[in-house]
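A.B. asks: Give the three-dimensional model of this entry:
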Amino acid sequence: MRLFHTSDWHLGQNLHGQERDFEHASFLTWLLGQLARRQPDVLLIAGDIFDTVNPPVKAQERLYDFIVSAHEQQPNLTIVMIAGNHDSGSRIELPAPLMRRLRTHALGRVLWLDDGQLDAERLLIPLPDATGQTAAWCLALPFLRPAEVTGASLGDDYLRGIAKVHELLIDAANARRQPGQALIAISHAHMAGGTVSEDSERSLIIGSAEALPASLFGSSISYVALGHLHKPQRVNGEERIRYCGSPIPLSFSEIEYPHQILEINCTGETLDSVETHLIPRAVELLRLGPAPLAEILLHLAELPNTDLLADLARQPWLEVRVRLDEPQPDLRQQIETALQGKAARLVRIGAEYAGSQGRDGDDNERLIELDQLSPQELFSRVWQDSYGSAVDQQTLDDFALLLQQVQLEGEHT
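C.D. replies: Predicted structure coming up:
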């Protein structure tokens, strides 16, 4: 059996106000080509399909057009996609009855039966091979929100609730599968030891709990297709537990990430290989600085001139970080003037001021924009400014739970 593993598409994402539909369209066209060339039996999409719980119409059209095109091109392809923390589980599942006609399974939520047992059947998906025989079972684990794994029968311990869901689903899968059938898990979570992008990955902290142990996936699982972390990586060095990463750089901190999909090959229950297919970058991201303004202006002058015959949609996105000794009221004007006729699209200017006492007692204070701070960091700074002391852990835990409730309610507005 051959499977493709991809995740974290973030359809509808804006880069500092600039839409990225061209980049997403380029990726999906490339992915269709890879499906035609490699003919996998299964495509796994491990969450964060959209960038927000209420994605723009164009982003939704991109997803559904891709699914229809993939099915028309390869009628026997099975697609399994799950909701991530950026997605609305309800929205992902809404067209599920229609998508099943296209051999696409959309799982956004974990549900419990009236007797308090996990509804494991809806999370177990048979995966047929090229002959039509069930060669594996997919264990679909969308992002698990507190309301789904805590409560009267489960208790209030979020990590314990997550562990219980994994235990029950794996037990149900082992009871269902026949000898020789592999178990393939797809999950959207932050696993312990994973490397996080500094700018573009929303924290999954619930109270003081964040990273999940790899031990949740026992040896009976042949492969675990993970989503959430944008940098491709193995978990604890295990070949069978992998993040494939995002298909495009979602922030300037991800410029050096290799963007890829993974091809998984199994014979029976044995994982034979995991191969990398690098995704061509439709639009480059450039970051200049931090450096003094004079040096930045020299770098801008060295950028290539605009080719009037070139596709403007392929011009690089540019972030400029300037180190200043004093305020420069016309900073943006100077940079925009230097960029006239250059093949780059300016999306952000960041300034760092020298010579003032920083928050942590250093000699430099960096001016940080709101979109660079997580909600927890912003809350901590406001608390410090308001009360003159660091926020205590219990208050941070309470804030994190409140934040999750607000995000969950946002899915239904």
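A.B. asks: From now on I want contacts and neighbour counts done on CA atoms only, so please keep to that.
C.D. replies: Will do.
A.B. asks: From the rest of the structure, what touches stretch 384-403?
C.D. replies: The contact list for stretch 384-403, computed with CA atoms under 8 Å, 6 or more residues apart in numbering, reads 205-208, 376, 380, 383.
A.B. asks: Quick check: end-to-end length of that stretch?
C.D. replies: 19 Å (CA to CA, to the nearest Å).
A.B. asks: quick one on the thing from earlier: looking at the contacts of stretch 384-403, spot the one nearest residue 224.
C.D. replies: residue 205 (21.5 Å; CA to CA).
A.B. asks: Please enumerate the strands of the stretch 201-350 of the chain.
C.D. replies: 223-227, 233-235, 238-243, 260-267, 270-278, 285-292, 317-324, 345-354 (DSSP state E, counting those that start in this stretch).
A.B. asks: angle of the third one against strand 270-278?
C.D. replies: Same thing as strand 238-243. 50 degrees (axes from the mean of the first three to the mean of the last three CA atoms, to 10 degrees).
A.B. asks: Run through who's touching strand 238-243.
C.D. replies: 214, 222-235, 271, 274.
A.B. asks: Looks to me like residue 187 is in a strand.
C.D. replies: Yes - counting by DSSP: H, G, I helix; E, B strand; the rest coil, residue 187 is part of a strand.
A.B. asks: and it, what does it touch?
C.D. replies: Contacts of residue 187 (CA under 8 Å, 6+ apart): 46-47, 82, 140-143, 224-227.
A.B. asks: Touching, residue 364 and residue 325? I think so.
C.D. replies: No - using CA atoms under 8 Å as the test, residue 364 is too far from residue 325 to be in contact (10.3 Å).
A.B. asks: Compare those two (neighbour count), which wins?
C.D. replies: Neighbour count, other CA atoms under 10 Å: between residue 364 and residue 325, residue 364 has more, with 16 against 13.
A.B. asks: any idea how far the more buried one lies from residue 175?
C.D. replies: Distance from residue 364 to residue 175, by CA to CA: 60 Å.
A.B. asks: What of residue 222?
C.D. replies: 16 Å.
A.B. asks: To compare against the first, here's the next sequence to fold:
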Amino acid sequence: MAVRFFHTSDWHLGQFFYNHSRHYEHEQFLAWLLKQIKAKQPHALLIAGDIFDVINPSSQAQKQLYQFLADAHALAPHMQTLMIAGNHDSGYRIEQVEPLLEKYNARTVGVIRWNEDKTLNLERLILPVYDENKNVVAWCIALPFLRSAEITGFNEHTNNSQSAIAYLHEQLISEAKRRKTDDQAIILMSHAHMQGGETSDSERPIIIGNEEALSTALFDDAIDYVALGHLHKPQKVQHPHIRYSGSPIPLSFSEINYKHQVVDVNIDPTQSTDKFQFEAIEIPRSIKLHKIRGELNEVIQQLKSLAQGEIESIDLREYIDIEYHTLTPPLPNLRQQFEDALPPKRYRLVRISRQYLSQDNNAAQASKINLEPPTPEKLFEQIWDKKGYHADDDVKKDFMSLVAQAQQQLEDQHKY
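C.D. replies: Got it, this is the predicted structure:
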């Protein structure tokens, strides 16, 4: 029996982009996704983590998700929506609404749970996928973002994060193989940073037990498809069936050229060849992003040559990022000069950065005026550099491990 599902991830509902709401862009994406669901009627929709942008999402962001689930269920009543928590999500929060989700044929896995005898609770992590006639066509191993506190210290196999991660994958894959029949597929959905994945500057580093990236060696050959979340660029990882779907909208200017997509996957385990097929369905971009670079006079000319035409609502205006090159400190009214050069009421100038040039026009160190606070990692590197030290990889890993622990403590406080 063939199974058909959509692979998506990293919706980041509720995100603010340089203090501007992305609500409209997410609304446009969800409306487009509903059309795809209505037309193609998949058996399942997978959301591989980072459903929300923050662990305490706004009521508007939560309403956006639940309204989508209700609309999707009305268009495709047989379709299941399977979700896992990402590192931006509160696993406990997204599991709290299970009675509501059941009404829309949706399931969520937020945290790893253990039985009283210290064995892994497999039932919550291996989900059946049904067809229109309620036949099981696939088993989905659902692995949320793995936090050290939730996976270590439970038995002799979980003494540290590395051994615990290996143990989890071995146990879950073994059980899925035991349950499946020859005409059923195995899907693994995970929110993780895999070795070899290409990152952007909007992704929060994931550190588990001082290790950032996991190996695809964790995945057994019996797995027909690995649906990954966390990295925002759509990409395969070593094999065509191990993929990041990527985010549905650009979450930073570094993602301006990404081809955002939903992966439409078909698997027929009864076929000896070509049992796995997929199509990348490109998501239309509702609001453009422009990155303008050059010397000051070049930037001004580029701004003046942008498309004209007013856009009444500020939430629908296009985003502008300027990087200008100069030999001298900025003029005090420089931002106003940029604003005056832009066609009126069409753009949002959200970021300005300055690249100092040496006299021979070779680029020197960049000095940036950023309209949002630096990440802990960048702040640490700046302070470290000012002290005259060299922050090697081990030092950075130790620091990011401390950041991850602090983040975990904050999230634990929000559980209660």
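A.B. asks: can you tell which of the strands of the stretch 201-350 of structure 1 is closest to residue 115 of structure 1?
C.D. replies: Of all these, strand 223-227 comes closest under CA to CA, at 29.3 Å.
A.B. asks: Could you tell me where that closest one falls in structure 2?
C.D. replies: Structural correspondence for strand 223-227 of structure 1: residues 225-229 of structure 2, per TM-score structural alignment.
A.B. asks: What helix or strand is the aligned residue in structure 1 for residue 6 of structure 2 located in?
C.D. replies: Counting by TM-score structural alignment, residue 6 of structure 2 corresponds to residue 4 in structure 1. Per DSSP states H and E, residue 4 of structure 1 falls inside strand 2-6.
A.B. asks: And whatever helix or strand comes next after that strand against structure 2, how far off on average?
C.D. replies: Later in the chain than strand 2-6 of structure 1, the nearest helix or strand by DSSP H and E is strand 14-15. When structure 2 is superposed, strand 14-15 of structure 1 averages 1.3 Å from its matched positions, counting by mean CA distance after the TM-score superposition for structure 1.
A.B. asks: Mind listing residues that contact the very next helix or strand once past strand 14-15 of structure 1?
C.D. replies: Sequence-wise, the next helix or strand downstream of strand 14-15 of structure 1 (DSSP H and E) is strand 18-19. For strand 18-19 of structure 1, the surrounding residues in contact (CA under 8 Å, 6+ apart) are 12-13, 347.
A.B. asks: are any of these buried, and which?
C.D. replies: When neighbours are counted using 16 or more other CA atoms under 10 Å, the contacts of strand 18-19 of structure 1 contain these buried positions: 12-13.
A.B. asks: Can you lay out the strands of the stretch 201-350 of structure 1 as TSV showing distance to residue 88 of structure 1?
C.D. replies: Output for the strands of the stretch 201-350 of structure 1, formatted as TSV (distance: least, CA to CA, whole Å):
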stretch	distance to residue 88 of structure 1
strand 223-227	15
strand 233-235	26
strand 238-243	21
strand 260-267	24
strand 270-278	29
strand 285-292	29
strand 317-324	29
strand 345-354	28
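A.B. asks: from these, which stretch is densest packed?
C.D. replies: strand 223-227 (a mean of 28; mean count of other CA atoms under 10 Å).
A.B. asks: okay, the angle between that one and strand 2-6?
C.D. replies: Going by the same axes, to 10 degrees, strand 223-227 of structure 1 makes 20 degrees with strand 2-6.
A.B. asks: Can you name the helix or strand that the closest residue to residue 8 of structure 2 other than its chain neighbours falls in?
C.D. replies: Leaving aside its sequence neighbours, residue 8 of structure 2 sits nearest to residue 47 (CA to CA, 6 or more residues apart in numbering; 5.0 Å). Secondary structure from DSSP H and E places residue 47 of structure 2 in strand 44-48.
A.B. asks: just the helices in the stretch 301-416 of structure 2 please.
C.D. replies: Per DSSP state H, counting those that start in this stretch, the stretch 301-416 of structure 2 carries helices over the ranges 334-341, 376-386, 393-413.
A.B. asks: Please say which position in structure 1 residue 84 of structure 2 maps to.
C.D. replies: So residue 84 of structure 2 corresponds to residue 82, using TM-score structural alignment.
A.B. asks: hang on, its match packs against residue 106?
C.D. replies: Yes - shown here, residue 82 of structure 1 and residue 106 form a contact pair, counting by CA under 8 Å, at 5.8 Å.
A.B. asks: Neighbour count: the two, which is higher?
C.D. replies: Higher neighbour count among residue 82 of structure 1 and residue 106: residue 82, with 28 against 25, using other CA under 10 Å.
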